[in-house]
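**Student:** Give me a 3D structure for the following:
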Amino acid sequence: MKSKPDRKWFGYTAFVLSFPYPMLKIYWSLGGTLGGGQSFSQHSAYGEILVFGACALLSLALVQKWGRIFPRWVPFFAGKKIPRFILITGGWVAACLTVPMGFLAIFGYLMQAIGLADGPVSFDGTGLMVFIVYGEWLLLGIALGGATLAYQHQTRVKCVKCGGI
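**Tutor:** The predicted model follows:
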């Protein structure tokens, strides 16, 4: 009988890809100017940092055994198994939010670069930063989707009536 290939690398890849964007936002919030910088006088980067931190935790929860049990500090659920649908829904929602955002930004960048559309991106270091940042979002979404799909296959339960999956 053939064993199923281990697809944990999707989750670990998603974990690693969850850090460049928030780290760039932290750098900019501290006054960094690489890639154009950004002013945080009107808003902060906290929301984006929290969202990508949640992506990092979710990506590990999909591939680690500890990620399937609520931590002790969670009221009423401490030590109990996390329902499968929560991880699956979270994984697909995160993937479905990051893939299109990354794809559309890269598509717009390329259309502007070849002259088929006008857009807000300048083609100096700032434009390249946009391409890199949103390319990372696209890869993050693909990795999260892969980790979620692998988790679904790994945790699939057998049908009580027919014995199939």
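**Student:** From now on I want contacts and neighbour counts done on CA atoms only, so please keep to that.
**Tutor:** OK.
**Student:** For the residue minimising distance to the centre of the chain, which residues are in contact?
**Tutor:** Taking C-alpha atoms, centre = their mean, the centroid of the chain lies closest to Leu140, which sits 4.4 Å from it. Contacts for Leu140 (C-alpha atoms under 8 Å, 6 or more residues apart in numbering) come out as 13-14, 17-18, 95, 98-99.
**Student:** rerun at 10 Å
**Tutor:** Listed by C-alpha atoms under 10 Å, 6 or more residues apart in numbering, the contact set of Leu140 reads 10-11, 13-18, 55-56, 59, 94-95, 98-99, 102, 134, 146.
**Student:** do Leu110 as well
**Tutor:** Residues in contact with Leu110 (C-alpha under 10 Å, 6+ apart) are 104, 116-117, 131.
**Student:** how far does the helix or strand harbouring it sit from the chain's center?
**Tutor:** Element membership for Leu110, per DSSP states H and E: helix 84-113. Relative to its chain's centre, helix 84-113 lies at 8 Å (C-alpha atoms, centre = their mean, to the nearest Å).
**Student:** Can you mark which positions in the very next helix or strand once past that helix are buried?
**Tutor:** Following helix 84-113 in sequence order, the next helix or strand is helix 125-154 (DSSP H and E). Within helix 125-154, the residues scored as buried using 16 or more other C-alpha atoms under 10 Å are 126-127, 129-152.
**Student:** Let's compare: structure for the following, please.
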Amino acid sequence: MNEKTNHLKTQTERLTAFEQWAKKAVWPAYLGCFWAVMYAVFVRFYQAAGGTLGLPGQPEDPKMMYMASYIAGVLIMTCGFILIGLVKPWGRVVPTWVPFIGGKNIHFLIILIPTLFCTAYLMAHGIGGMITKALHLAGVITLHFNGWVSLDVHSMVLWSLLFYEPWFLTMGILSGLTAAHYALASGISLSAFRRILAIFISFVSLLTIYCVFSIIFQLS
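**Tutor:** Below is the predicted model of the structure:
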């Protein structure tokens, strides 16, 4: 066994169980893409077409809401396909048709940083939303939703708690696992990966606290 093989074996042995798993696992990207496409098509595009399931009320400006749902659907679907790029070779190299820089490798931080920010938003949105909706149902706070002529608040809260917010959290987890795979597969040092992970967890915690307090004090 040569020196290079011994070095690679030593690096592998230093990986934690999660890091070994994340470095090999690509299925979160495919499941995340599927999760995003299904939500975009059967929720956002459905609502953009005038569907009312999951919207227990009458919006003040239906056209604006339909357009917002359509734009959100396009963005969500795009984000889903971006996850696939994180586990494919074509997501690491600039397309050859791009002038001057075509064919060059993409520095992993260029993709990793925005992915982590989006992941943090998804997770904080889901966790913060579930906390505030649960507090509302428990009678601790009272939520009010702007932009509606009439609204069944209880039904909206249940839809959010049991459907919308869990989707955000699940999408955030899948996106985070994909980002971890991308970072480890890109050759990042373990010390750097662990520092980024610690910073990310701290950021998600702070962002979740901010979301909870902003919802309570702005909407209660």
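**Student:** sorry, back to before: what distance do you get for the residue nearest to the centre of structure 1 to Phe85 of structure 1?
**Tutor:** Distance of Leu140 of structure 1 to Phe85 of structure 1, computed by C-alpha to C-alpha, to the nearest Å: 21 Å.
**Student:** What lines up with Arg44 of structure 2 in structure 1?
**Tutor:** By TM-score structural alignment, Arg44 of structure 2 lines up with Lys25 in structure 1.
**Student:** how about that match, secondary structure?
**Tutor:** helix (DSSP: H, G, I helix; E, B strand; the rest coil).
**Student:** Pull the number of nearby residues for it.
**Tutor:** Here the number of neighbours of Lys25 of structure 1 (other C-alpha atoms under 10 Å) works out to 20.
**Student:** Surely it is in contact with Gly37?
**Tutor:** Yes: in terms of C-alpha atoms under 10 Å, Lys25 of structure 1 counts as a neighbour of Gly37; the distance is 8.6 Å.
**Student:** Identify the contacts common to these two.
**Tutor:** Common neighbours of Lys25 of structure 1 and Gly37 (C-alpha under 10 Å, 6+ apart) are Gly31.
**Student:** about what we covered before: average distance between the helix holding Leu110 of structure 1 and structure 2?
**Tutor:** Comparison of helix 84-113 of structure 1 with structure 2 after fitting gives an average deviation of 1.1 Å (mean C-alpha distance after the TM-score superposition for structure 1).
**Student:** In structure 2, what stretch matches that helix?
**Tutor:** The aligned range for helix 84-113 of structure 1 is 108-137, by TM-score structural alignment.
**Student:** tell me which element Arg72 of structure 1 falls in.
**Tutor:** Taking DSSP H and E as the definition, one finds Arg72 of structure 1 inside no helix or strand.
**Student:** OK, contacts around it?
**Tutor:** 78-80.
**Student:** Check the alignment and tell me where Tyr30 of structure 2 lands in structure 1.
**Tutor:** Mapped onto structure 1 by TM-score structural alignment, Tyr30 of structure 2 lines up with Tyr12.
**Student:** Whichever strand or helix holds that match packs against which elements?
**Tutor:** According to DSSP H and E, Tyr12 of structure 1 maps onto helix 8-17. On a contact count with 3 or more C-alpha pairs under 10 Å, 6 or more residues apart in numbering; DSSP states H and E, helix 8-17 of structure 1 meets helix 46-61, helix 125-154.
**Student:** quick one: which of those helices is nearest Thr89 of structure 1?
**Tutor:** Closest of the helices and strands packed on helix 8-17 of structure 1 to Thr89 of structure 1 is helix 125-154, at 8.7 Å (criterion: C-alpha to C-alpha).
**Student:** that older thread, relative to Gly146 of structure 1, how far out is the residue nearest to the centre of structure 1?
**Tutor:** On the measure of C-alpha to C-alpha, Leu140 of structure 1 and Gly146 of structure 1 end up 10 Å apart.
**Student:** just Ser59 of structure 1 next, same as before
**Tutor:** 10 Å.
**Student:** so what sits against both of the two?
**Tutor:** 8, 10-11, 13-14, 91, 140.
**Student:** okay, how far is it across stretch 95-110 of structure 2, tip to tip?
**Tutor:** 15 Å.
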